[in-house]
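# Give me a model of this one.
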Amino acid sequence: MIRRKMILYLLALLIVLFLPGSGSAPAAQLTINENNSGETLTLYPGDIMELTLESNPSTGYAWQGDLNIAGVLEVIEHGFKSRGVLPGAPGEEYWLLKAAGPGSGSLSLEYSRSWEEDNDPVNRFAAVISVLEPVPQVSGGETPGREAGVPVFIDGVELDFPDQKAFIEDGRTWVPLRTIAEALGWQVQWDPGSGTATVLKGNREVRLQAGSALLDVDGRPRELAGGSQVRNQRIVVPLRDFCGILAVYSVAWDPGTGAVLIESGALEQLVAGLTLEEKVGQMLMPDFRTWNGEDVVACNDEISRLIREYHVGGVILFRENVTGTEQTVQLVDQLQKAAGAIPLFIAIDQEGGRVVRLQTGTVMPGNMALGAARSPENTYKLAKAIGKELNVLGINVNFAPVLDVNNNPDNPVIGIRSFGSDPQLVAEMGTAYIKGLHDAGVAAAAKHFPGHGDTSVDSHLGLPSIPHDLERLEAVELVPFREAVKQGVDMIMTAHVTFPAIDSTQAVSRLDGTPVFLPATLSEKVLTELVRNKLGFNGVIVTDSLKMKAIEDHFGPGEAVVRAVKAGADIVLMPGDLEESMQALLGEIRAGRISEARVDASVKRILGLKLKMGLLSEQGPASGEPGAGPEARLKAAQALVGCAEHLALEREAAEKAVTLLKNDGMILPFRLKDGDRVVLFAPWSDRLELMEEALGRIVQDAKIKDVKVDGFVYENLAALNEQQKKALFAADYIVLGSYSYDLESRVPGRHWLPGFALDTLAQAEEAGKPVAVLAIRNPYDIAYMPGAKAFLAVYGAAEGPNIPAGIRTIFGIVKPAGKLPVSIPDAGGGKNLYECGYGLEYPE
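Sure thing, here's the model as predicted:
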């Protein structure tokens, strides 16, 4: 209870004072030591940083390594400070380092004896340095951003300027004094008689007369560089200089977003107040799909105990957990109550299309359909609608979008989950998707880094490998992730895929004792060197599920979690065994093989995101949002989830995606008339039901009489049976729903799906009957049936708006407008039958 009260107190301090200053050194002088090992440190040009590490040269040990980073960081002084008067006394080795210019890199030191090359060092220090660009100089009296305002973020939360915006002038960012001071936890008093503002916090006092450059700081005179001004009846001050007087931890300029980033030091205080177990718990995100063989639709006592006992930072929900709107709201509320002082991330995979967890609400057509429609505006709208439905249910993290570039037609796990095979298209659609989720108040996770699109193995079932080197990754796979980082994506999810050209480190598989390359999820070269250092990502790195075969087969639960954290992961998703994972991490930390500073860096990122999203707020947001009570949220959810507006978006997006690849003889669209007979073929009953329902509505709306519809499921049939042949010979129109999910399912003679499709086309050709092929899932089906006269792709699955959109297109209700988001090779893979961007239209 005492621990809970202390955490609540720290949270209250964080929110009520809205991120108060920590009292640490001003931005221009940063002191770090061994406790900062594993952290990412942000500086800007001109900053001086002092590093001190315990040392005793008389023992022969010394810190080895070069701390200079060309053009970024330079050592300006290096020495030793003894703590005793006698020769040989221990002390501290120190370095003064100066930030030279924008860029990033790694600091790495090892404490060892130079002549003992074969022995492991007794200690290590490592940190990532990121030097951001300074506020740009402005000439000619211009004031860019004066009307719109310069964005200012405090610990990741954007500051609201109600009247006078922040602006740039004379190379400085100016802000209203009252706004910035109160946001940093200071009180502001105004004396209209003397025109003096007094800024107070604790025993500190800063006095400033409007328009003056002279301040009284704690009873001592001091000059404010740049002075102060009066704009719109508000005192405005230069942000960086004023924050230095208030002893704010860090102020930096982000050239990518054109924003000012302030770190107040409050998160450090909150992290320091947690126990080691609480810190490690924040890094764990388990699932509770089933309990004793039953789907978990409510939080039972045992689950509540596990959440409290292991201090977990989040829970991921699956389809089994979210059966209805009311049930989901209640489950989320129960989980959050079990969490205690620090709210949970409640996460889900609600990508749209083939990967949808909610059993109520809108489905949306999926990423490849969005890529075919090629409209960032539509993608934004759909993602925002998805986010709004999640938000109102209390789900605050969506593990989406998929940013894998699907350039391998044989990929069994990504496929239509990707926006396409063009890296720029994927980047454009992906960033629009991220913005949509953000504007709905939901965190986004770009996945699966550094790319799962060029594999032919499903990492749920095995360990895929990609041979490409960094140059190739930079040109293709990393393009969308770079853009996502610029967009401010909250999380990056790792891929369980090996990249031997990037990291050739091997481990011994527990499956059969053979050596295996480390997958990206467990690779320091990928997560730290590539994600953190090269891409400059400072958000949360989350692993893909550690229960997937790519990890589970080769590494034990404890080993996988430890390797992931050492590699640089902040959150381990679905650890195989919660208790074993927790104990394994605690053991490594207590043994010194993982520094507590490394854990602190992850926890700071996790809590920083929770703060940014408003999860740490004492007062919940407006009704219907995550902080509201379950009754208010339920009422709002029932009005929003699956609402008419979202269903209209869903339908419109699916229709814009339909792609016409062939229309020989202009046989499409089919024109129904009274008495026509239509035959529909689908591989499974759920797909057939969607086809029949869509056609039935067309007939009903057009008031066509006596239309005969025969629907057939051809599951496990490699050719037409007699009943199906009879119906085909009597038909006026035939719609063949084709389907494939991997290479095997597109090879005639090896799978029943292509066998049935080819037989149907042959029988229809012999009978002179028109057939429209509707590729339900993958557009690659046309590779094995190039002779089809009419072929459309809808990029769908078993549910959602894709199949109905295809039927409405075939029968002329809507016109095909989509363009291929992937290239389609021929069956032999020698050349492309259709290039990315191809798509036909109906004749006028």
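# CA atoms for contacts and neighbours, from now on please.
OK.
# Name the nearest residue to Arg172, sequence neighbours excluded.
In this structure, Arg172 finds its nearest non-sequential neighbour in Pro238, 6.1 Å apart by CA to CA, 6 or more residues apart in numbering.
# contact partners of stretch 694-701?
Stretch 694-701 has contacts (CA atoms under 8 Å, 6 or more residues apart in numbering) with Lys705, Val707, Pro804, Ile807, Arg808, Ile813.
# ditto for stretch 380-390
350, 361-362, 364, 396, 398, 432-442, 637, 640-642, 646, 649-650.
# The same query, at a cut-off of 6 Å, please.
Ala432, Tyr433, Gly436, Leu437, Ala440, Val442, Val641 (CA atoms under 6 Å, 6 or more residues apart in numbering).
# ranges for the helices of the stretch 601-750 of the chain?
Along the stretch 601-750 of the chain, counting by DSSP state H, counting those that start in this stretch, helices occupy 630-640, 644-657, 685-702, 722-730.
# here's the other one to compare against:
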Amino acid sequence: MRQLRRPLIALTTALATVATTAVTANAQTGTENGYVTQAVVNSVLHRMSLPEKVGQLFMTYGYGPAANTVDPRNQTEFGVDTPAQVVQRYHLGGFIYFAWSDNIANPGQIAKLSNGLQQAALTSGAHVPLLISTDQEQGLVTRIGAPATTLPGSMALGASRDTGAARQAAAITGRELRAMGVNMDNAPDSDVNVNPANPIIGIRSFGSDPELVSDMVSAQVHGYQDSGPAFRTVSATAKHFPGHGDAATDSHTGLPVIDHDKATWEQVDAPPFRAAIASGVDVIMTAHIVFPKLDTSGDPSTLSPTVLTGMLRNELGYQGMVITDSLQMAGVRQKYSDAEIPVKALQAGADMLLMPQHVGTAIEGVLNAVRTGELSEQRIDQSVRRILTVKYRRGVLFQPFTDISAVDRVVGSKDNKAAAQRITDNTVTVLRNDDKLLPLKSKPKSVLVTGWGQTATATLANAVTARGSKATALTVGAAPTPAAISAAVQAAGANDAVVVLTNGAYKDPGQQDLVRQLVATGKPVIAVCVGNPYDPGSVPQARTWIDTYSSTAVSMESLTKVIFGEHGPRGLLPVSIPGPDGYAYGAGLTW
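So this is what the prediction gives:
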């Protein structure tokens, strides 16, 4: 096999010019030459050994800001010293970035890390470039912050009802990621959040209406994948199949059980994934959840042939790449060993295995399954072909490196940030304005900005001060104590107006009491929910309620514009707020 390496590399190189031309043409025409794709993929696959092919099935992380950073955590978890050596030792097909693994400091550093990891992949093992991913959903889940362009997230976009804005948001995010060498985004979230108690999805979803979520998912898939030549775009990942929107348990810490029957699943959960598939999504991510009325095995969907092969591939007709959610999560590790889990996932229909608890154990488990006949090499080839096809479609196979000199021009550009602000300006939802407090008729001399979020309150206070009112930020936290509430009430008495930020007040009595006591001061109070949008139904005493669905800087700027009358509210509630003081789906005041 090794003696054939150079001739096979020469063959692949000979195909590169044709393939690169085809990739560019595909992006421009919206079509794909299946024959060229198959020829390129087969030429790469056929020169790989079994361990190299199995390595392509895995995506994991490594510790350090540079490919050659020596970090003792790499030795502890992977038996090597550097991120590059993690790639080389295990012949990885993919690498994922996190702040906690010290991969994310600034755009230039990320781009250099990406190039270093691609070089490691190309100079060892299968000589196949990496899929490099991160979770850049925007809003609540934003791995790469400023100076990259930040946006308010999915539910805020759902409130705008603007699919063009959703597509543009994804295009901006995708182009900036690709400039940093990230060629796959684990977004958009395609869950329909019908459960207000959902502890893990919430504002990561576009809303509770399947049609709205479907339209937004479709727009974002096109934004990520079709906004330019393929080698400048990223693969979109629709997640979490078969639908995480009605979960009441966090699958990071437990195994959620969703009681939807087939008819409910077809009506509520399936439409966004159908839309993603129809839009040509490159990747679909699985969920570690149980639907007992759809699959009686008791296994999480990630390990269920009924779900991944029967429902996703056979019923929905999806033949693209399937990636698991992290295999370190509790929801997938309750029944099987770390060596069995990847085998079960492949048998179910998954292709790429994300973040196994012990990557060496996981890889050896798959290799042993092939040796014993539990998995066939043909089944491995099937998944590797899907992975290589994604790499080909995004131009990764032949253009894996990013231009370091272009990073600062692309990431966080003036045009991108201006577009992000315009998009966000249309997401703010005013649910209640009983006293006609908004927009402010005259600028108050002093404003107290209090409530949840040290960064959010400070950012909003700065934005208010920039309008000519002296604003003071006083953070009381997510579960304010009586002493903290008393301090905020006292500060309110010394100001002309109050803006109070909430996040999770619908489940925290302290936040509810804070709002009630501020209202009781008689000062003008503007209550603003910056997280899951259900807080306005919990404190009816506040006569002015706004939902922003986000505490990002762009959202705080858009909120300030609405408060001061610089921009009218345009957002409509993308979920319903239950209860006697709740609000209907689609609620929202405009002026």
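# can the helices of the stretch 601-750 of structure 1 go into a markdown table with extra columns for distance to Val794 of structure 1 and mean neighbour count?
Shown next, in a markdown table, are the helices of the stretch 601-750 of structure 1 (distance: least, CA to CA, whole Å; neighbours: other CA atoms under 10 Å):
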| stretch | distance to Val794 of structure 1 | mean neighbour count |
| --- | --- | --- |
| helix 630-640 | 27 | 19 |
| helix 644-657 | 7 | 20 |
| helix 685-702 | 12 | 16 |
| helix 722-730 | 24 | 15 |
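# Tabulate those in TSV, adding columns for distance to Gly314 of structure 1.
TSV is the format used below for the helices of the stretch 601-750 of structure 1 (distance: least, CA to CA, whole Å):
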stretch	distance to Gly314 of structure 1
helix 630-640	19
helix 644-657	28
helix 685-702	34
helix 722-730	52
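# just so I know, which of these lies nearest Asp469 of structure 1?
helix 644-657 (33.7 Å; CA to CA).
# What does Ser738 of structure 1 correspond to in structure 2?
Counting by TM-score structural alignment, Ser738 of structure 1 corresponds to Thr502 in structure 2.
# Sorry, wrong one. I was asking about Pro423 of structure 1.
Match for Pro423 of structure 1 (TM-score structural alignment): Pro210.
# what's the neighbour count on the closest residue to that match other than its chain neighbours?
Using CA to CA, 6+ apart and skipping the chain neighbours, the partner closest in space to Pro210 of structure 2 is Val268 (5.6 Å). Val268 of structure 2 has 23 neighbours, counted by other CA atoms under 10 Å.
# distance of the equivalent of Val268 of structure 2 over in structure 1 from Met491 of structure 1?
The alignment partner of Val268 of structure 2 in structure 1, by TM-score structural alignment, is Val476. Applying CA to CA, to the nearest Å, the value for Val476 of structure 1 to Met491 of structure 1 is 20 Å.
# same question, Val516 of structure 1
From Val516 of structure 1 to Met491 of structure 1 the distance is 27 Å (CA to CA).
# Have a look at these two and say which one is more surrounded.
The neighbour comparison of Val516 of structure 1 against Met491 (other CA under 10 Å) goes to Met491, with 28 against 17.
# For that one, give me its contacts.
Ala445, Gly539, Val540, Ile541.
# Repeat the analysis, applying 10 Å as the threshold.
Contacts for Met491 of structure 1 (CA atoms under 10 Å, 6 or more residues apart in numbering) come out as 397-400, 443-447, 484-485, 537-543, 570-571, 606, 609.
# Counterpart of it over in structure 2?
In structure 2, the residue paired with Met491 of structure 1 is Val283, using TM-score structural alignment.
# Distance of that match relative to Glu32 of structure 2?
Val283 of structure 2 sits at a distance of 16 Å from Glu32 of structure 2 (criterion: CA to CA).
# try Leu474 of structure 2
Taking CA to CA, one finds Leu474 of structure 2 at 56 Å from Glu32 of structure 2.
# More neighbours: which of those two?
With neighbours defined as other CA under 10 Å, Leu474 of structure 2 and Glu32 compare such that Leu474 has more, 21 against 15.
# who's in contact with the aligned residue in structure 1 for the more buried one?
Counting by TM-score structural alignment, Leu474 of structure 2 lines up with Phe712 in structure 1. By CA under 10 Å, 6+ apart, the contact list for Phe712 of structure 1 reads 679-685, 688-689, 723-724, 727, 736.
# repeat for Asp535 of structure 2
Asp535 of structure 2 neighbours (CA under 10 Å, 6+ apart): 502-508, 511-512, 527-529, 545-547, 577, 582.
# Going through those residues, which ones are buried?
The neighbour-count criterion (16 or more other CA atoms under 10 Å) marks 502-506, 508, 511-512, 527-529, 545-547, 577, 582 among the contacts of Asp535 of structure 2 as buried.
# Okay, and which of these map to strands?
Mapping the buried ones among the contacts of Asp535 of structure 2 onto strands (DSSP state E) picks out Thr502, Ala527, Val528, Cys529, Trp545, Ile546, Asp547.
# so can I have TSV of these showing distance to Leu440 of structure 2?
Formatted as TSV, those follow (distance: CA to CA, whole Å):
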residue	distance to Leu440 of structure 2
Thr502	21
Ala527	14
Val528	15
Cys529	19
Trp545	14
Ile546	14
Asp547	17
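# Which of the residues you listed sits closest to Leu397 of structure 2?
Asp547 (43.8 Å).
# Tell me who's in contact with the alignment partner in structure 1 of that closest one.
Using TM-score structural alignment, the partner of Asp547 of structure 2 in structure 1 is Ala793. Residues near Ala793 of structure 1 by CA under 10 Å, 6+ apart: 369, 372, 657-661, 738, 773-782, 802-803, 806, 816, 818-820.
# swap the cut-off to 7 Å and go again
Val658, Thr659, Leu660, Leu774, Ala775, Ile776, Pro779 (CA atoms under 7 Å, 6 or more residues apart in numbering).
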